[in-house]
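K.L.:
Fold the stuff below for me.
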Amino acid sequence: MRCTRHAALVAGLTTTLLAVPALATNYTLWIHGKNGGGTQPGNYNDFSNWGPSTVSAGVNKKAVNWNGTQRISVENYRIRDALDCFCTGGNWCYVAVHSAGDLQIGYALSLYGGSTRSIKNATPNSSGVCGNAGGTQVGWNIKWVDVASGAGGGSELADHGDWAVKDPIVSDLVTTTARGMYNHNTTRSVWFYNFAASKGTAYSGILPGQDDEAVSYHSTGGVSGSSGSSLCNPGDWFCGGTLNTGTSACSSGQAKWSYHSVSFRDDGEDYSHSGNGNWEGIPGVVRKDVASRAY
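P.N.:
The predicted structure is shown next:
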């Protein structure tokens, strides 16, 4: 009788332990832009594009590396692999992107964010693919996206051929192509917080309005439309309008895409496009925001 009770107790304890769900974990994903500084695709620990990996950049930070010379559609599977790995099941993600990384996360959410995903175990292999943990879900668990000088609206430097045209990604960065690549309003209710830099001088004759030497405010501000426009800081003359902060439309009446909000507008023209591999420029501003909010 005592043996029977003991066996029942062990069985009950085992059942209870099996019923305890895995602890939920938050991750911070960093998606780089064009080229990517020689990073290793699939290696989530390679932060060489961004800067020292010892710097605070959000809880459980992961570098989502891809071949930044290739077209968005060709390399987007790497972003989806990372989202499957770390943003399914009980796990949630904060996402930070730079430049063409804006196109990558926007493309993934718009075209695949409503698809059925296998829940993964957050243990990637050498290719950046995680094993199945059992079960499925629709889309991914993403809290928000911080966007450093986003190229979701393309760049006139691609329009005019000022970038090396041998890289396939340049064709995706043509303003009309970038804006027509997917429905930018479809974010699956995930908020994009845009950080727009304006320390631009070298290409002021090509990039309309305020720019950071790579992308103009119409793109970095998440402004809707089929092509770019001339937008500036308050009080600047000879512009088509002011890029307003928050979700408000520009002073010219142009609306932002749905679920897009300007969190930072570089009124002092202090920040450039590049992070210089040391968390500088506008990526540095985003890093500070992520470090304070992604926990």
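
K.L.:
rest of the way, CA atoms for contacts and neighbours
P.N.:
Fine.

K.L.:
Do a quick rundown of the strands in the stretch 151-295 of the chain.
P.N.:
192-196, 260-265 (DSSP state E, counting those that start in this stretch).

K.L.:
got TSV for those strands, with distance to residue 284 and mean neighbour count too?
P.N.:
Supplementary listing: the strands of the stretch 151-295 of the chain in TSV, determined by distance: least, C-alpha to C-alpha, whole Å; neighbours: other C-alpha atoms under 10 Å:
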stretch	distance to residue 284	mean neighbour count
strand 192-196	11	27
strand 260-265	12	22
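
K.L.:
Now do the most centrally placed residue in the chain against residue 210, distance only.
P.N.:
Residue closest to the average C-alpha location in the chain (C-alpha atoms, centre = their mean): residue 97, at 3.2 Å. Distance of residue 97 to residue 210, given as C-alpha to C-alpha, to the nearest Å: 20 Å.

K.L.:
run this one through as well so I can compare:
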Amino acid sequence: MNKAVLRVCLLLLLLLGALPMSASAANYTLWINGRGAGGAIGNYQDFSYWGPGQVSAGVGKQAVNWDGVGSIAGQSGIVRNALDCFCTGSNWCYIAAYSAGDPMIGYNLANYGGSPRSVTNATPNGAGVCAPAGPGAPTQTGWNIKWIRVAAGAAGGTELADAGAWATGEALARDLRTTTIRAMYNHNDTRGLMFYMYAGARGTFYSFLLPGQDDEVVAYHSAGGVAGAGGGAYCNPRDWFCRDLTLGTQPNEGGTPKWNFHSVSLRDDGERYTHYLQGNWQGITAPMRADVEATAL
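P.N.:
A predicted model of the protein is given here:
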């Protein structure tokens, strides 16, 4: 190489070194809690709702903490803050939702998933809000989401709320009545994103309130994403007195469909999984967490 070519190469290297480095793309896993008190709102590293924070739960895991008692509409902005923070620009998200976290993400996708969102700097402040990524930051339509996994999904409601088994003054309990939550938003409008559902079946003595198979809190009609205006009785295949909840996206026994882009990944044929986390990522959340760990990379 002659000296002139060498000088040009060195000059190009110097010029490239002087250019600002663009932010690198990152993937995040957002965990959206269900009913009940938990982690601090705005603190994406507080996993106290779920269990030990050091447990592996997907790449770049973030705890999307909302208050667990407020209405879906009233608390949904907290979830949007997280989606705006971590799922815009060159960043992508995996979503893991539990119980009432299911209608939280469904409500936001149906009502705001087609809206313009500012591309942010992915650096949340103390309130869990991220600033636009510099002056004149661009906007995009909706969020960058790869998939959604849901354990004990409550987007179809629960008959426990219908029966007043929870505090009747709690806004979330009123929202989770079966006919109320099913009419609250368009469950079929997922913006083309797949919901992978995990349905537990280890019920208990008060399961007579819940039709078909259940995990003590939600029945298969909700956890399995069964479409319709109200709940119905769905069970495991060996139960002769109840229609089968089918795996995948296919219609259930009797022809009742699931909501669009809803697929049953786990039906608890062995009746092993309850609803409850037990402070340690347990219940039906356990197999979902294992799948998130294996696929949210």
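
K.L.:
What lines up with residue 286 of the first structure in the second structure?
P.N.:
Aligned counterpart of residue 286 of the first structure in the second structure: residue 288 (TM-score structural alignment).

K.L.:
What count of nearby residues applies to that match?
P.N.:
27 (other C-alpha atoms under 10 Å).

K.L.:
What of residue 14 of the first structure?
P.N.:
Residue 14 of the first structure: 11 neighbours (other C-alpha under 10 Å).

K.L.:
For it, which three-state class applies?
P.N.:
Put simply, residue 14 of the first structure is helix when judged by DSSP: H, G, I helix; E, B strand; the rest coil.

K.L.:
ok, it to residue 21 of the first structure distance?
P.N.:
Residue 14 of the first structure is 13 Å from residue 21 of the first structure, by C-alpha to C-alpha.

K.L.:
got it, and residue 254 of the first structure?
P.N.:
Applying C-alpha to C-alpha to residue 254 of the first structure and residue 21 of the first structure gives a distance of 47 Å.

K.L.:
Show me which of these two is the more surrounded one.
P.N.:
Neighbours per residue (other C-alpha under 10 Å) separate residue 254 of the first structure from residue 21, with residue 254 holding more: 18 against 8.

K.L.:
What's the more buried one aligned with over in the second structure?
P.N.:
In the second structure, residue 254 of the first structure lands on residue 256 (TM-score structural alignment).

K.L.:
Just the helices from the stretch 51-200 of the first structure, written as ranges.
P.N.:
72-86, 101-112, 156-159, 169-172, 175-180 (DSSP state H, counting those that start in this stretch).

K.L.:
got the contact list for the last one?
P.N.:
This means helix 175-180 of the first structure. Outside helix 175-180 of the first structure, the residues that touch it by C-alpha atoms under 8 Å, 6 or more residues apart in numbering are 103, 151-156, 158-159, 171-172, 225-228.

K.L.:
And that helix, how far out from the chain middle?
P.N.:
When C-alpha coordinates are averaged (C-alpha atoms, centre = their mean, to the nearest Å), helix 175-180 of the first structure and its chain have centres 18 Å apart.

K.L.:
next one: the third one
P.N.:
Using C-alpha atoms, centre = their mean, the distance from the centre of helix 156-159 of the first structure to the centre of the chain it belongs to is 21 Å.

K.L.:
which helices and strands does that helix pack with?
P.N.:
helix 175-180 (3 or more C-alpha pairs under 8 Å, 6 or more residues apart in numbering; DSSP states H and E).

K.L.:
The helix it packs on corresponds to what range in the second structure?
P.N.:
Counting by TM-score structural alignment, helix 175-180 of the first structure corresponds to 178-183 in the second structure.

K.L.:
Now a ChimeraX select for only the buried ones of the contacts of helix 175-180 of the first structure.
P.N.:
Selection command for ChimeraX covering only the buried members of these, criterion 16 or more other C-alpha atoms under 10 Å:
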select :103,151,152,153,154,155,156,158,159,171,172,225,227,228
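
K.L.:
Would you mind listing the two of the contacts of helix 175-180 of the first structure that lie farthest apart?
P.N.:
171 and 225 (18.5 Å; C-alpha to C-alpha).

K.L.:
looking at it, the residue nearest to the centre of the first structure is touching residue 30, isn't it?
P.N.:
Yes - using C-alpha atoms under 8 Å, residue 97 of the first structure makes contact with residue 30 at a distance of 5.7 Å.

K.L.:
And the contacts of stretch 82-90 of the first structure?
P.N.:
Against stretch 82-90 of the first structure from outside (C-alpha under 8 Å, 6+ apart): 22-25, 27, 64, 92-93, 117-124, 128-131, 136-137, 140-142.
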